[in-house]
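Peer 1: Kindly generate the corresponding structure for this input.
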Amino acid sequence: MSTGSGADSAPAPTTHDSQPTHDSQPAHDVRPTPDTRSKAPTAPREPEAARSSRTSMFRSLRIRNYRLFFLGQVVSNIGTWMQRIAQDWLVLSLTGSSTAVGVTTALQFLPMLLFGLYGGVLVDRLPKRPTLLGTQSAMAVTGLGLAALTLSGQVEVWHVYVAAFAVGLATVLDNPARQSFVSEMVGPEQLQNAVSLNSANFQSARLVGPAVAGVLITGVGTGWAFLLNGLSFVAPIAGLLLMRKRELHVVERAPRGKGQLREGLRYVAGRPELIWTIVLVGFIGTFGFNFPVFLTAFADDVFASGAGEYSLFNTLMAVGSVAGALLAARRGTSRLRVLIGAALAFGAVEVAAAVSPSLWLFALLMAPIGMFGMTVNVTANTSIQMTTDPAMRGRVMSLYMMVFLGGTPVGAPIVGWVTDAYGPRVGLAAGGLVSLAAAAVVGLVLTRAGGLRLSVGWHHGHPKVRFVPRAAGDRLATATR
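Peer 2: Just a heads-up that it's a prediction; the model follows:
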């Protein structure tokens, strides 16, 4: 695939897939021009059933392998959210420090920062399904070990630190492998829908996991949440084992060789729509997505409440996140203007939440924060996957995940220190302002790179503000409109 400007808005290539398709969606909804359409006046119209199939919100679930993967992840994701809530609350109860919660979060994502790019190189070389079987098994063992320590009354904060770091090590391979494996299960024509449903799956589990964790923490203790999380990995492992290998869209694996890490970095650096998207999610992930630090501090210090309210904050945020993911699944395209707009809205609502005077107003604002945050996540993820060559996808996605998740070890302790030193409201407001500034700067950079200008006018009696290309034919400009 070309890496020059001519490929900026091209669809995800299918030349490496075993079953090429002819109706895959372009990466940024670049529709054919009138001249192109006029060359085939006799082409039959697409049947209504086919059009509705392509726009169905749950169309990827018709594929058996993906359905097994999806159902397994439902169970595992509930356990993951239970452990996240229990882990944060356990650290806070052992230390009484928001900084300690930030350190725990940082340790969980530190391996991605240190080894994420190398993980992507390995994922491009390895078969995805066996890799996922190994990583899911490793995370199950970690959860069961932490459960044994907690239930026996021997747990100390350094045990939680070690467990968080161990999960992070497994994530170095698990995240890019899972991201890349989606295209092998569904093929390029269903990629956006499947990625969006994955996000909806993860966030739907957030509706159940925190609620169950809150009941367990207040009723029988955090150890049972860790135990159930460890057992929940049986479901995705079983789903992977039951898949039909012959139905996978197998992608040619990258051969072992020198310079593959540099090759991946050059690939991203030469494409503005990739590099600037990664820069944006890096700033937002580092400073705006530190919810374990923010929400524990607001529940404990600002509103003098407990684990129940902390669980409520996470649940309401999950409601918004599910809505954002399902709306992304409904959309047939992934546009950079949606990404910039959602990032701006995310930062603005975080600032509003930081100054909210009451617990209930703060809680209600968790829903739009979740919705806009998920829109940023899904739009960036699908945009990057759909414009990346399959043979490079592991390396590109590992860079994306390294920046998005690996920035947490940098941001979490900083945000935790600001929260301890100046108060939770200042910490949350700072995260929102950084997100706002990053979205504005990246939006301006992409506007200039795409040769766009701001157009203000009227449409059917209503004001209409949009970006339009300065010169015709600029494909990146078309992608960002």
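Peer 1: From now on I want contacts and neighbour counts done on CA atoms only, so please keep to that.
Peer 2: OK.
Peer 1: list the contacts for L241?
Peer 2: By Cα atoms under 8 Å, 6 or more residues apart in numbering, L241 lies in contact with nothing.
Peer 1: so it is in which element?
Peer 2: Using DSSP states H and E, the element containing L241 is helix 234-242.
Peer 1: buried set for the helix or strand that comes right after that helix?
Peer 2: As assigned by DSSP H and E, the chain's next helix or strand after helix 234-242 is helix 260-269. Neighbour-count burial for helix 260-269, with 16 or more other Cα atoms under 10 Å as criterion, is recorded at Q260, L261, G264, Y267, V268.
Peer 1: So which of these is the closest to A148?
Peer 2: L261 (39.3 Å; Cα to Cα).
Peer 1: Tell me who's in contact with the residue nearest to the closest one when sequence neighbours are not counted.
Peer 2: Computed as Cα to Cα, 6 or more residues apart in numbering, the closest residue to L261 that is not its neighbour in sequence is V121, at 6.4 Å. Contact partners of V121, counting by Cα under 8 Å, 6+ apart, are Q260, L261, G394, R395.
Peer 1: what about V121, helix or strand, and which?
Peer 2: Per DSSP H and E: V121 is located in helix 98-125.
Peer 1: and the angle for that helix with helix 260-269?
Peer 2: Helix 98-125 runs at 100 degrees relative to helix 260-269, counting by axes from the mean of the first three to the mean of the last three Cα atoms, to 10 degrees.
Peer 1: Show me how far helix 98-125 is from its chain's centre.
Peer 2: 15 Å (Cα atoms, centre = their mean, to the nearest Å).
Peer 1: same check, this time on stretch 278-287
Peer 2: The chain centre lies 12 Å from the centre of stretch 278-287; the measure is Cα atoms, centre = their mean.
Peer 1: ok, V251 touching A391?
Peer 2: Yes. Using Cα atoms under 8 Å, V251 makes contact with A391 at a distance of 7.1 Å.
Peer 1: before we move on, the earlier item: nearest to L274 among the contacts of V121?
Peer 2: Closest to L274, out of all of the contacts of V121 and judged by Cα to Cα, is R395, at 12.5 Å.
Peer 1: Let's see this one next, to set against the first:
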Amino acid sequence: MIFRVLKLKDFRNYFIADIVSGFGVGMSTIGANWYLMDKTGSISAVGLMLSLNVIAGFLISTFAGTFIDKWNRKTIILWANIVRAAALLLILGGFLWTGFRVEYVYAFAILNGMGWALYITASRSLLQEMLPENELIHGNSLIEISLQVGMFSAGALSGVLYKYVGFETILLLNAIAFIASSLFLGKIRFTPVHAENREESYLHNFKDGIRYLADRPFLFLLGVISIIPLVSTMIFNVVLPGYVSRAVNGDSVVFGLSDMFYGVGGLISGFIAAPLARKLSQNGTIVLLFAVAVLNLAAVSFNKTIVLLYIGSVLIGLTNSSLRVLMTTALMESVSKSYMGRATSVWMAISLLLQTFAATGLGTLIDAYTPGAGFICMSGLMFVGLVLYFALNSRRADKVTLEA
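Peer 2: Here you go, the predicted structure:
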């Protein structure tokens, strides 16, 4: 049933484009994490790099949603891909000309953060625009599959490529991936939603988007809870290099495979999230996934073996990705298409702000104590998500009962 949405030609092209760009981003992101730690020996430097990544994304998110709701979303993504490919080639040229310089890695992090925040906001708004409401959960499931196929393929290859051909080749492949993704996006033909606010000023549209969420506190809080798995994933990226190196005594190949197994879990989530929600109910499934995530992350924090790291990574990918599928679908079903870009950018900005503090703080914490402390923090964060979601839905149930 999940694959029937691929019969839609436009979605099929979108799906392939998403896999290709996800592969490129995943490969370069994973490679950059290990590259910086390899050259500097400091997890704090990795934390700073990820802080720059999320700060750049935060700055873009504060205004990107307004433009995305105002202009053609496909065109925005195409131009963003072109600019990202060109910038990556410039950074590659810098490495080839002068050798390793930490400034180039930080420039890559800034570019990656800006591009990813813009892409997530625009692409998910485009998906909502393209698909009928009854296909949203299947579309989101397949997009999670596409993301994880790209990511775990990247995880499997990045460690090997880094070891044998270097980070410079990875950057080149990322630029090529953006160009290839644009070719598939260019084939999409559909009638965009008419932007009723196109003639209004940027400031008016921005305020209108904020007012839309302010008038809907339940929707706003649901969106905030939906970003918790995303923040947890970012923390995983900060924790993993030091955890592999110190806790399980692994190398770049183990690091890449650990990230690959996270992607395997994410891939599985694309197939089971929708059927599980139908069987247990959407709310029950979300509560269950948060609970499993809390227990798994707490267990991984005390692990010392590579095999158990791989198993834990699968479960982390499975729970985080399934939560994203279900909660993103719930938001798409609830948010007006004309406001989706602005609403998503608000939640992305909050997510990136949280990630900024987490990346810097965790890098310092892990350097001072143990990489397992990062997984304990992730477990605590997912526990907060569990409590907030349970409380939010209990209040809604009480409200419905009173109204009845």
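Peer 1: what TM-score do we get after superposing?
Peer 2: TM-score of the superposed chains, computed with TM-score structural alignment, normalised by the length of structure 2, equals 0.92; 400 aligned residues with a Cα RMSD of 2.2 Å.
Peer 1: re earlier: aligned against structure 2, show me the partner of the residue nearest to L261 of structure 1.
Peer 2: Under the alignment by TM-score structural alignment, V121 of structure 1 pairs with T66 in structure 2.
Peer 1: again, but for M401 of structure 1
Peer 2: M401 of structure 1 maps onto M348 in structure 2, by TM-score structural alignment.
Peer 1: residue nearest the centroid of structure 2?
Peer 2: L230 (5.7 Å; Cα atoms, centre = their mean).
Peer 1: which non-adjacent residue is nearest whichever residue in structure 1 pairs up with S226 of structure 2?
Peer 2: Structural correspondence for S226 of structure 2 with respect to structure 1 (TM-score structural alignment): V281. Leaving out its chain neighbours, the residue that sits closest to V281 of structure 1 by Cα to Cα, 6+ apart is F404, at 5.6 Å.
Peer 1: what's the mean gap between whichever strand or helix holds the one you found and the aligned bit of structure 2?
Peer 2: According to DSSP H and E, F404 of structure 1 maps onto helix 393-406. Superposing on structure 2 and averaging over aligned pairs (mean Cα distance after the TM-score superposition for structure 1), helix 393-406 of structure 1 comes out at 2.0 Å.
Peer 1: which other helices and strands contact that helix?
Peer 2: The contact analysis (3 or more Cα pairs under 8 Å, 6 or more residues apart in numbering; DSSP states H and E) places helix 393-406 of structure 1 against helix 98-125, helix 157-186, helix 260-269, helix 272-283, helix 359-386.
Peer 1: quick one, that helix and helix 157-186 angle?
Peer 2: 150 degrees.
Peer 1: S334 of structure 1 - that's part of a strand, no?
Peer 2: No. Counting by DSSP: H, G, I helix; E, B strand; the rest coil, S334 of structure 1 falls outside a strand, being coil.
Peer 1: Can you give me the neighbour number for it?
Peer 2: Neighbour count for S334 of structure 1, taken as other Cα atoms under 10 Å: 26.
Peer 1: Structure 1: which residue goes with N33 of structure 2?
Peer 2: So, by TM-score structural alignment, N33 of structure 2 is matched to D88.
Peer 1: Spatially, which residue comes closest to its match, not counting chain neighbours?
Peer 2: Nearest one to D88 of structure 1, counting by Cα to Cα, 6+ apart, is V101 at 6.0 Å.
Peer 1: Please pull up the equivalent of G265 of structure 2 in structure 1.
Peer 2: G265 of structure 2 maps onto G320 in structure 1, by TM-score structural alignment.
Peer 1: wait, K304 of structure 2
Peer 2: Match for K304 of structure 2 (TM-score structural alignment): P357.
Peer 1: Who are the contact partners of its match?
Peer 2: Contacts of P357 of structure 1 (Cα under 8 Å, 6+ apart): none.
Peer 1: Stretch 134-150 of structure 1: how far from the chain's middle?
Peer 2: The chain centroid and the centroid of stretch 134-150 of structure 1 are separated by 23 Å under Cα atoms, centre = their mean.
Peer 1: May I see the buried residues of that stretch?
Peer 2: 135-150.
Peer 1: with these in mind, which one is nearest to S196 of structure 1?
Peer 2: Nearest to S196 of structure 1 among these, with distances taken as Cα to Cα, is Q136, at 21.3 Å.
Peer 1: Find the nearest non-adjacent residue to the residue mapped onto that closest one from structure 2, please.
Peer 2: Superposed on structure 2 with TM-score structural alignment, Q136 of structure 1 falls opposite N81. Spatial nearest neighbour of N81 of structure 2, excluding adjacent residues (Cα to Cα, 6+ apart): F178 at 5.4 Å.
Peer 1: Give the full set of residues in contact with the one you found.
Peer 2: V20, S21, G24, N81, I82, R84, A85.
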